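Peer 1: Build me a model from this:
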Amino acid sequence: MPSVKPFQMDVEQALQSLDSIVKGLSQSEADKRLKHYGKNELQTKVRLPVWLVFLSQFKELLIFILILGGLISFFIGNFRDGSIIFIIVLVNAIIGFLHERKAGKIIDKLKTLIKSPAKVVRDGKLMEISQENLVPGDIVQIEAGDKLPADLRLITVNGLKTNDFALTGESVPQEKTLEAIAGDPPLGDRTNMAYTGTTVASGSATGVVVSTGMKTETGRIAELTDEAGETQTPLQKELGRLANQLTIAVAIISVGLFVLGIMQEFSLYMSLVYALGVAMAMVPQALPAQVTVALTTGSNLLADHQAVVKDLPSVETLGSTTVICTDKTGTLTKNEMTVQSVWFNGRKYQVTGIGYEPKGEVLDDQGNKLTDQHIDQVEVIMDAATMASNAEIHEPDDEHDFWYSVGDPTEAALVALSTKLGTRSPQEDQENPELQEFSFNSELMRMSSVRRFGEELRLAVKGSTASILAISNRIYRDGEQAPLTQADKEHITALNKEYSQNGMRVLAIGYRELGNGDKEFTREEVEKEIVFLGLMAMIDPPKEGVGEAIADAQNAHIRVFILTGDHPDTALAVGREVGLHDPSQDASVVIGTELKQMDDDALKRLLTEKHSAIFARVDPEDKLRIVELLEQQGEIVAVTGDGVNDAPALKRAHIGVAMGQRGNDVAKEAARLVLLDDNFSTLFHAVEEGRTIYSNLKKTIFASLTTNIGELILVLLGLLAAAVWGYPIPILAGQILAVDLLAEIAPLTFLTFDPPDKDVMTMRPRRPGEYMLNLRGGLEITLLGSLIGCLAFFNFVYYMQRKGISLDMGSVDSMDYFMATTLSYATIVYCQFLNILQRRSERSSLFNRNFFSNKILLNSILVSIVLVSLAIYGPYISQFLSFGPIGVQDWACILGATGIYLLTFEAIKFFKRHKHATQG
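Peer 2: Have a look, this model is predicted:
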């Protein structure tokens, strides 16, 4: 390809550079080029096969430790413990696999890309071919409603306007021209090009294909998206760190104890039993399943709010979010132009309702709804506006869940307004047929339509304010035509400026009576001596609830930035309307050209200093750069968007959020969360759910690790006692596993169902780099876990003293030994029940908490008590787990130990409350 780009060439040069002519390529030449360039399609990421998705569930380090422990158990002939371990591993894998498959199927349903045929000229004949067979040099014809099949350099245009929002973020259709363009402007300013994935709003054109497949702008962005890579979620980093620490600790301590056992002349079997006991004691066997269930539960709750999570850890990520970078068009706004104000007959009218749905009212300058009489008075401007429009609006149907438009969105806004008022007849085109249309002209900045009214002809015209004023000599005032004075022009110009400064697109409307007859007119004949009717100001309005959602995000100490390819004035207007502002000043606007001139240090300072900011006329590289720099500063970044231009940033962010209904397939593929209802407010529910999940997972992990420490201390004390007094191990590996399987797994899982704290959405996000398990938390877990281990060991030894017996290595098959280990087991279990209940609040006493707010947790503890009792006293389970039927005195010892643990925990919470009150 030449160094000069197609948009920098004139039409002839562009055709020559592609070795093409207006009559198109020959079929044989097209076939050659297809072999050379390949098919006109994007390379999509292949989804993992089912069996690989299942195997991926076993990649976590904690799972590896469990699998190794199971293999060792089988190696030494302990099939009971090995079987229990592999059951736990399999349960973890099945839970994770089922959810990933469910999310994957939902995402598949969201893909609605249809490969429509393309109209191409080959061998001098117009034909339709599959768009995947287009090649550079093909001559393609496009018209209103078409989706662009490739990147085109336009060679003829007839009033062509394209909807480029998916690629550039522009909310208004872009008028296209043929003239060569100097320099290297952004995509939105390359007016002689039409790009893949955009659609034709109005008009028609012919273009020569300059790029196909991955060489198109959409393909380039898709490639940039692949290169962006994915960022690990905070939860993945946290659990990975925890798994690494536990793996190292397990390896060091288990190997050390195995060597120590051999040195103490323990048998190989007993040395492996102790090492395995320590490994099982230190690994929170059910933690992967509990994390999965917590995230799955959060995912299901989000699904109830019309949000689909593609991978589980992303559920929690939103709760850690410190910055939201959002696209504007289609994300904050409806991507439906809406008339919000009308100036007519010297008065301003406000219009309620948003989007194409004809639902809303027109209010006068006093805020009163228009009466039928007033509606009749404004009908003249409504009629002129719609008669100079070709767009249509339609009700929801099988392919659309919402009102939608066909044609120019600006014209659709006028039709929607007229329909709201009831002034537009469904048979308008039949009652007042169009005889001639003078399409929009970029030099004149207007279009007009000649229509028949009975025997009379009338011209309706709309365009820029300056354009319509230039051809007007009268103005409509109180039902009469009055001369248009210089004062009128100055007043109208000032109104136009006021509307424009608020980010609104302004159309001036006029008309002219042309008399009767069937005369053919020229444009010059009719577009003069116009009666100026008024102004219509419109904007792509924010969606309902967006302002409240942004306010909620700011109250939650989350910064919000707008990143859009749209114009600065429009972006700022939307930002102000949704309440996006800096506490000290209005949100500033940074333009893409300014952004490119900043080095990384300057941009980092800007991103750090601003509580909120708006970046306008930015391209995909700019968005990606902003996200990367925010992440380098330690921010947890969420990106929302719906277009191809958002895809690289969506993928790079900690969590990308795409719109499900109107979002482009490339954007949905790059995102981790898809909002099925396209509602930005759903994002706030996701943030709240994410924070709640993090809080509950922290409770679960702390509760789980506390008993792991308790089990470890019990095994270590047993090893010490074995070396000094010859005692047997006070708890078996299988019994340790039974703590998880029978007593912990359900209560810890349902602890993740705890309702959110009242202040969850007013708290600051956890600081980037802040660990769930820090030094203070680790000391607390160690203290409380050690207490559980000591209490269990005390009851083990005290049982022997009460019974007047002495157990040794040779007693491991006796009922007394089974009874003693059962006492150790039950002490750990009942302390854990209390530990789980205490973990529901960081500082509040167990007796001050709304005890019954999580009934499913309480019920799960009752069920676990029943299961533990059945395991201890049941004829088969007790034999399998080597339990003995302990008596009343034994239960008194267990409850006594639980009481000591309760008092200790309450004392710790008392000191926490005192410290918090002192610091507060």
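Peer 1: For the rest of this, base every contact and every neighbour count on C-alpha atoms.
Peer 2: OK.
Peer 1: So which residues of the stretch 151-300 of the chain form helices?
Peer 2: Applying DSSP state H, counting those that start in this stretch to the stretch 151-300 of the chain gives helices spanning 165-168, 217-228, 234-263, 268-282, 287-304.
Peer 1: One more, please, to line up against the first structure:
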Amino acid sequence: MLLALAVVSILTSDPVGASIMTVMVAVAVIVGYVQESKSSRAVAALRSMVSNTALVRRRQLANGRGELPIEDLVPGDVVHLAAGDMIPADLRLLAAKDLFINQSSLTGESMPVEKFSGPDARCSAPMESRNLCFMGSNVISGSALGLVVATGRDTTFGALASALATPRAPSTSFDRGLRRFVGLMLRFIAVMVPLVFLINGVLKDDWLEALMFSIAVAVGLTPEMLPAIVTFNLAKGALAMARKDVIVKRLPAIQNFGAIDVLCTDKTGTLTQDKVILERHVDAAGGDDARVLELAFLNSHYQTGLRNLLDNAVLTAVDPGQTQRLAAEFVLVDEMPFDFERRRMSVVVRDMEGRHMLISKGAVAEMLAMCTHVQTAQGPLEFDADRQAEVRQVAHDLNADGFRVIAVGMREMTPPRSQYAREDERELTLFGFMAFLDPPKESAAAAIAALTQHGIAVKILTGDNDVVARHVCRHVGIDLEHVLTGPELDALDDAQLTAALPETQLFARLNPQQKVRVIEALRAQGHVVGFLGDG
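Peer 2: Okay, here's the model as predicted:
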């Protein structure tokens, strides 16, 4: 609009006015271009610091294997995976040893998933398959050999990225507000200028002077300084955010950020710490028991295989003094490593009196099946049907509170031997349970309270199950009126989803496409929606 008026000013012999308007437009464009160029260069510099490669088997490489950029991978390549590696493509596992994968960026599930080679007939969806690894996830522990089946845009991660990509950046609320303001000014000018022209022409009978005056009115009504003022203020905001280590790629995003009235946030790593800690160690009745922690520590400390996150959480929970004492009092005799059939692992240790004790920990159902007694305040008692029901209820209550539960059992081996086998994992005495959790961040509750105080509604969109998500929401101060899961969301049409949005604060077991659907539905209601997280 300013450039159009500048042209009119030149035609009406007003070069000064035309120059001012042209300079204002040029300054606004230049400032915006310079600021966004700096941000783009900063982002490019950050990306250049990260170089992703993969260890690949190929006949053309020296010694038949070597490091290649992930862009050079093709279907049919065989890739080596080790702890800390990013999954470079969608893979089918050929071999795996103690392999745990973090695929929270795809599923939102905070706990690592164990993968293994061989067919997985029980899986109902590719993402749930135990013999497939997907680009975008990473190796927590273990090692594996995988066959590349898809790369780049053909991967599951690439398909999600393509679905989320748009050919041009969507207009922000700031852009729409400016367009509404410009439209209002144009309509006002469209009414005022002809009216002034006709009134002056009729009353003064000098139509040339009336035309000049009406043009002057149009120029006067135009806010020539608006582009420069807006650009300078946004640039100032970008500099202020840069001091807090925030890169603003598009200046209008600053105002859009401030206009958010609904914040959708992921759970894992956003509300929570994205790490596993041992929250509770309880006896079979549900009361805190230090003996359970000691047995679990001996099991995790003396296993010689790769420790998973649960083992590390157990070891971290024991203070250094107790660690030294237990390590001095017990010596490893033998171990039975974890496998998926037994879903437990055991160690045999010798105490200072020469007694051999088999300590086992693992999945609740498999461990209870191996137990014949349960440790109580009165000592070991027979693990009859009534006590089994009570113990299962304790484990169920822990699961309902969002914990991942591991059972701990022990058996004294008589007579002592130098070697033991998996067949010895029987007639155990159940001592209790270990309860693990991905804890909320200390700052999460205060941040959500501040958002609520400023009128911003917070909605949780997570791929994790609703039980765990409810537990986290309670801890960070989110009151849940209604919860929707992914399968329930798919059963709703757009009108039903729109009606359910105002009363729903938690959306659980969502995949990325379902998260996009929720956000688009909120935007269709006129909300300015922000999303926080990597899921």
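Peer 1: re the thing from before, any idea which of the helices of the stretch 151-300 of structure 1 gets closest to Asn92 of structure 1?
Peer 2: Among these, helix 287-304 comes nearest to Asn92 of structure 1, with 4.7 Å by CA to CA.
Peer 1: Skip ahead from the closest one and say which helix or strand is next.
Peer 2: Later in the chain than helix 287-304 of structure 1, the nearest helix or strand by DSSP states H and E is strand 307-309.
Peer 1: With structure 2 overlaid, how far apart is that following strand on average?
Peer 2: The superposed strand 307-309 of structure 1 is, by mean CA distance after the TM-score superposition for structure 1, a mean 4.0 Å from where its aligned residues fall in structure 2.
Peer 1: Output the contacting helices and strands for that strand.
Peer 2: helix 79-110, helix 287-304, strand 673-675 (3 or more CA pairs under 8 Å, 6 or more residues apart in numbering; DSSP states H and E).
Peer 1: average gap between the longest one and structure 2?
Peer 2: When structure 2 is overlaid, helix 79-110 of structure 1 sits 3.5 Å from its aligned residues on average, using mean CA distance after the TM-score superposition for structure 1.
Peer 1: Wait, Thr782 of structure 1 touches Thr706, no?
Peer 2: Yes. Counting by CA atoms under 8 Å, Thr782 of structure 1 does reach Thr706; the two are 6.8 Å apart.
Peer 1: Those two - which one has more neighbours?
Peer 2: Thr706 (28 against 19; other CA atoms under 10 Å).
Peer 1: Within the helices and strands, which one has that one?
Peer 2: Here Thr706 of structure 1 is assigned to helix 681-725, by DSSP H and E.
Peer 1: Wasn't Gly565 of structure 1 part of a strand?
Peer 2: No. Counting by DSSP: H, G, I helix; E, B strand; the rest coil, Gly565 of structure 1 is not part of a strand but coil.
Peer 1: aligned partner of it in structure 2?
Peer 2: In structure 2, the residue matched to Gly565 of structure 1 (TM-score structural alignment) is Gly463.
Peer 1: how about that match, what does it touch?
Peer 2: Going by CA atoms under 8 Å, 6 or more residues apart in numbering, Gly463 of structure 2 touches Ser104, Thr107, Gly108, Glu109, Ala508, Arg509, Leu510, Asn511, Gly535.
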